[in-house]
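1. one predicted model, sequence on top.
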Amino acid sequence: MIYKKLKSYRLRWLWLSFVVMSLDLLSKEWVISNLFLHQSVSVMPFLNFYYTRNFGMAFSLFSDQNNWQRWLLSGVSSIVIIILFITMYYNPNKKTINYIIYALLIGGALGNLYDRIYRGFVIDFIDLHIDCSHFATFNISDSAICLGTVLIFIQEIINPKK
């Protein structure tokens, strides 16, 4: 009984996945409704909203392919989501940060997976820059995945496994 309660506690963190995915999808709908493709709108001196479509993966890798990457990346994302979910459920570690990391990664992966399956591409729109030097354009799902990854590294630095 206690074991089952502990496992259900682990899945309670999926609310964060839902929040990440919802914010991602809502922000992308806002971009589609308010910007033209490749339109850039200055938001702050270091931030533009720039509507673009990414047919590949990170940094537009494989975006120039013949659409096979859509299904390969969707399949890989689905497998990763399932693995993260199972790992979250069976993780013996009771640290809250682990569940936050899993939830961020799952939510981010689900947001981009939805785009890839429904639209055939991922909508990116956050453009950080310093003067004329622009970083890669990304979205809220990408941010959640990066934040989850950074938290993994921080956790490993603070509490290295023996």
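-> Great, that's in hand.
2. drop to CA atoms for contacts and neighbour counts, all remaining ones
-> Fine.
3. list the buried ones in the strand or helix carrying Leu26?
-> Assessed by DSSP states H and E, Leu26 sits inside helix 14-34. For helix 14-34, the buried set under the neighbour-count rule, 16 or more other Cα atoms under 10 Å, comprises 14, 16-18, 20-25, 27-28, 31.
4. okay, one more to line up with it:
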Amino acid sequence: MRLPGHSGLAPGLALAAVVLILDQITKFWAERALTQFASVEVAPFFNFTLLYNPGAAFSLLADAGGWGRWLLSGIAIAAGVLITVWLARLPRDAWLTIASLGLIVGGAIGNLVDRLRIGKVVDFLDFHWAGHHWPAFNVADMAITVGAVLLIVAAFTEGEATRRS
């Protein structure tokens, strides 16, 4: 374990906090400004559409009932703890890994807040083309996805010592 000032913990958690705040502000706005299932066209390929997802990405476990909510919440909590430990072990110069983990944990906590607050996740970003819609998502989902891609890039670009952390 590294000293707090020399690890990736502070910058990683700071980024996670920014993601969490942006995610919750945008969801707060969506729930107040939009009506469920009613699309507001922003561009020919993009709508704001308020939806509630009781499952995970692509509505995985959406029909699982109450246990799915608690399973997904438990997974998010466990992932958050593991990522926090990982951040504490990273050297501060492993900035790409730190950023990727900060994005992932911030997004996971953002969706966890929704699950604990209302039992489902608020989604409102709706991209579509030629009548085909991508599953609606939110800022937390974007952060998790970008974080996962950056983590893969970091695995190939940052040193062996970073990967062993």
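-> Alright, I've got the coordinates. This one's a predicted model, so the numbers in the text were calculated from it and none came from an experiment.
5. now what about the TM-score between them?
-> Taking TM-score structural alignment, normalised by the length of structure 1 as the basis, the two superposed chains have a TM-score of 0.90; 160 aligned residues with a Cα RMSD of 2.0 Å.
6. average gap between the helix holding Leu26 of structure 1 and structure 2?
-> Helix 14-34 of structure 1, aligned to structure 2 and superposed, deviates on average by 0.8 Å (mean Cα distance after the TM-score superposition for structure 1).
7. which elements pack onto that helix?
-> Under the contact definition 3 or more Cα pairs under 8 Å, 6 or more residues apart in numbering; DSSP states H and E, helix 14-34 of structure 1 sits against helix 96-118, strand 122-130, helix 140-158.
8. if we use 7 Å, what do you get?
-> helix 96-118, helix 140-158 (3 or more Cα pairs under 7 Å, 6 or more residues apart in numbering; DSSP states H and E).
9. which elements pack onto the very next helix or strand once past it?
-> Using DSSP H and E, the helix or strand that follows helix 14-34 of structure 1 in sequence is strand 40-44. Applying 3+ Cα pairs under 7 Å, 6+ apart, one finds that strand 40-44 of structure 1 contacts strand 47-54.
10. any idea how far Ile145 of structure 1 is from Ser60 of structure 1?
-> In this view, Ile145 of structure 1 and Ser60 of structure 1 are 16 Å apart by Cα to Cα, to the nearest Å.
11. more neighbours: those two, which one.
-> Ile145 (21 against 14; other Cα atoms under 10 Å).
12. wait, that one sits on Ala103?
-> No - if you go by Cα atoms under 7 Å, Ile145 of structure 1 and Ala103 don't touch, sitting 9.5 Å apart.
13. sorry, back to before: most tightly packed of the helices and strands packed on helix 14-34 of structure 1?
-> Of the helices and strands packed on helix 14-34 of structure 1, the one with the most neighbours on average (mean count of other Cα atoms under 10 Å) is helix 96-118, at a mean of 22.
14. now find how far off-centre that one is within its chain.
-> Distance of helix 96-118 of structure 1 from its chain centroid, counting by Cα atoms, centre = their mean, to the nearest Å, is 5 Å.
15. now swap in stretch 63-82 of structure 1 and tell me
-> 14 Å.
16. what of stretch 72-91 of structure 2?
-> 13 Å.
17. kindly report the same for stretch 157-165 of structure 2.
-> That offset, for stretch 157-165 of structure 2, works out to 24 Å (Cα atoms, centre = their mean).
18. how about residues contacting stretch 59-78 of structure 1?
-> Asn54, Phe55, Gly56, Ala109, Leu113, Arg116, Ile117, Gly120, Ala136 (Cα atoms under 7 Å, 6 or more residues apart in numbering).
19. could you export those residues to JSON lines, including columns for distance to Thr87 of structure 1?
-> Formatted as JSON lines, these follow (distance: Cα to Cα, whole Å):
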{"residue": "Asn54", "distance to Thr87 of structure 1": "29"}
{"residue": "Phe55", "distance to Thr87 of structure 1": "29"}
{"residue": "Gly56", "distance to Thr87 of structure 1": "27"}
{"residue": "Ala109", "distance to Thr87 of structure 1": "15"}
{"residue": "Leu113", "distance to Thr87 of structure 1": "19"}
{"residue": "Arg116", "distance to Thr87 of structure 1": "24"}
{"residue": "Ile117", "distance to Thr87 of structure 1": "24"}
{"residue": "Gly120", "distance to Thr87 of structure 1": "28"}
{"residue": "Ala136", "distance to Thr87 of structure 1": "30"}
